[in-house]
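J.: Curious how this folds, go ahead:
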Amino acid sequence: TGGSVVLAAITLKVGAYGFLRFAMPIAPDASHYLAGFMITLSLIAVVYIGLVALVQSDMKKLIAYSSIAHMGFVTLGFFIFDPLGMEGGLIQMISHGFISAAMFLCVGVMYDRVHSRQIADYGGVANKMPIFAAFFMLFAMANAGLPGTSGFVGEFLVILGTVKVNFWWAFLAATTLIFGAAYTLWMVKRVIFGAVGNAHVEEMKDINGREFIVLALLAVSVLAMGLYPLPLTEVMHASVDNLLAHVSHSKLVP
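T.: Prediction:
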């Protein structure tokens, strides 16, 4: 679980950050030339991987695939070369760091008690772990892009920026709102709600103090970013405008 948290929350963002700090400033012409290719890959990540996530029976795999879909939003926002899209991509990177870390930690909490990641091995967890269930619901809804959580802000800004460039790209990107809600609610319904699934779930104890503190800190971060993202976007304005001004001019010598 610890490795998954580090990979999804931190390492997964290194490539996207590399686009901003190295690829685009150093090779702006190549970035523009390959923008269509990158946008295509981003939309494939959003749509196709969203469908792949729908058929997963392992919670960890489902969350991992949803992470790929969310990172597709990041690269889409970057390569439309629009201020709203780029800021949305940056916010999505930060937000996804909190949400994916929280989701993997929640799976780890359950795995410590039941030693299974299979969705079919759970059911009725809310009856035995009500505090944990509340945290899990919050993070799951943030993962699906519920307004008021950090998961909504980045996706909304990217879609707004993409609409200005191409309506159909934005339409395809917006399908993540449907797929995200579908695979997230499918998992939540079978894991958290319903009758108690088996004897292992019957014996589950609610989260301890250490687990509560970690999940509470992540919950505060997710809600703070979702309810008041202005401080983050204000910090980004100057850097994003500077980068877009830099990449708008060809560096090729005639």
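J.: alpha carbons only for contacts and neighbour counts from here, please
T.: Will do.
J.: Go through the chain and flag its longest helix.
T.: helix 83-114 (DSSP state H).
J.: Next SSE downstream of that helix?
T.: helix 125-128 (DSSP states H and E).
J.: Which positions in the longest helix of the chain come out as buried?
T.: 83-110, 114 (16 or more other Cα atoms under 10 Å).
J.: do the same with stretch 75-82
T.: Those would be 75, 76, 77, 78, 79, 80, 81, 82, for stretch 75-82 by 16+ other Cα under 10 Å.
J.: ok so, going back, ok now the longest helix of the chain, how far from the chain's centre?
T.: 5 Å (Cα atoms, centre = their mean, to the nearest Å).
J.: Ok, stretch 137-147 next?
T.: 10 Å.
J.: got the buried residues for that stretch?
T.: In stretch 137-147, counting by 16+ other Cα under 10 Å, buried: 137, 138, 139, 140, 141, 142, 143, 144, 145, 146.
J.: Equivalent analysis for stretch 27-47, please.
T.: Buried residues in stretch 27-47 (16+ other Cα under 10 Å): 27-29, 31-32, 35, 38-39, 42-47.
J.: In helices, which of those residues fall?
T.: 28-29, 31-32, 35, 38-39, 42-47.
J.: For the comparison step, fold the sequence that follows:
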Amino acid sequence: MFPFHTWLPDAHVQAPTAGSVILAGVLLKLGGYGFIRFAIPLFPDGAHLFAPLMIALSVIAIIYGALVAIVQTDLKKLIAYSSVSHMGFVTLGIFTFNQQGVDGAILQMLNHGLITSGLFLLVGIGYERTHDREIAKMGGWAVRTPLYAALFGFFLFASVGLPGLSGFAGEFLVLLGAFIANPMVAGASTLVMILAAVYLLYMYQRVFTGPLSPFLKGLGAKLTDVTPTEILTLAPLATLIVIFGVMPTLLTSSFAKSVETFLMSAISVVGQ
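T.: Next up, the predicted model:
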């Protein structure tokens, strides 16, 4: 979370694809898990005292991550900064201290793991063909690799929060919880979601649409579409994104009572 995020973009750029997937899918969630499982139950008074600060930092992270992502020239760095923005939604939801916000934060952690892992896998698949991630060199990728472009578009729309895909439910619940806690915070965070659509769709337009760029044209036969093995690697993530997008209650019902207990214990201790 902001301002302790500065290591993340460089870590993603230097890491191999598998490292980025583990970092996005598992390690980034440890902070949110630590808040819910340890920090807030152990120190509820302090958590409530610093909740306004944490909410402010969360909103800054959401805005900052989106703004910085817009100007990135490296695909991995762009997705890394989008993760900063998405993790801002997680901490925002946790520190609303209501059922909707915390449910949304947990959903956001799980769904971000699925979606961003898929995006990093797709960037890695592209890098295997091009050995480059500079957005300016790309263009017209869909001409040669339509299936790759379609898969990238699917995960990108899930990251934007398209209704029917899993990214929508978590962000919606976080914003609902934020509205209950502070309508102004919810309003600011909602506007930033437009920025998320801008930087992701703008990136997709530059990389995949239009005529084939000279750089990609020069790759010749090396620029192949996704293989069956790569499709099988992405298929479980895509399937879960659709299932949890259509039926998010499959997840929320499994932890709803735990969230209720968490909130009751935190609120009751503070109320004493």
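J.: TM-score for the pair, please.
T.: The TM-score (TM-score structural alignment, normalised by the length of structure 1) is 0.96; 253 aligned residues with a Cα RMSD of 1.3 Å.
J.: Which ones among the buried residues of stretch 75-82 of structure 1 lie within strands?
T.: Among the buried residues of stretch 75-82 of structure 1, DSSP state E puts none in strands.
J.: Tell me the one of the residues you listed nearest residue 246 of structure 1?
T.: For the buried residues of stretch 75-82 of structure 1, the closest approach to residue 246 of structure 1 (Cα to Cα) belongs to residue 81, at 11.2 Å.
J.: mind checking how far the aligned partner of that closest one in structure 2 is from residue 259 of structure 2?
T.: When structure 2 is aligned by TM-score structural alignment, residue 81 of structure 1 is paired with residue 97. Going from residue 97 of structure 2 to residue 259 of structure 2 by Cα to Cα, to the nearest Å gives 10 Å.
J.: next one: residue 211 of structure 2
T.: Distance from residue 211 of structure 2 to residue 259 of structure 2, by Cα to Cα: 50 Å.
J.: Could you do residue 238 of structure 2 as well?
T.: 27 Å.
J.: Also residue 96 of structure 2?
T.: For residue 96 of structure 2, the distance to residue 259 of structure 2 - Cα to Cα - is 13 Å.
J.: okay, and stretch 111-121 of structure 2 goes to which residues in structure 1?
T.: Going by TM-score structural alignment, stretch 111-121 of structure 2 sits over residues 95-105 in structure 1.
J.: Return the mean post-superposition distance for that stretch against structure 2.
T.: Compared with structure 2 after fitting, stretch 95-105 of structure 1 has a mean deviation of 0.4 Å; criterion: mean Cα distance after the TM-score superposition for structure 1.
J.: Neighbour count: residue 211 and residue 259 of structure 2, which is higher?
T.: residue 259 (20 against 13; other Cα atoms under 10 Å).
J.: Helices of structure 1, residue ranges please.
T.: Using DSSP H, helices in structure 1 cover 2-9, 14-18, 24-26, 28-33, 35-54, 59-79, 83-114, 125-128, 130-143, 150-165, 167-191, 199-202, 209-227, 230-247.
J.: Kindly provide the distance from the spatially most central residue of structure 1 to residue 199 of structure 1.
T.: Centroid-nearest residue in structure 1, with Cα atoms, centre = their mean: residue 96, separated by 3.8 Å. The gap separating residue 96 of structure 1 from residue 199 of structure 1 is 34 Å, by Cα to Cα.
J.: Understood, closing this out.
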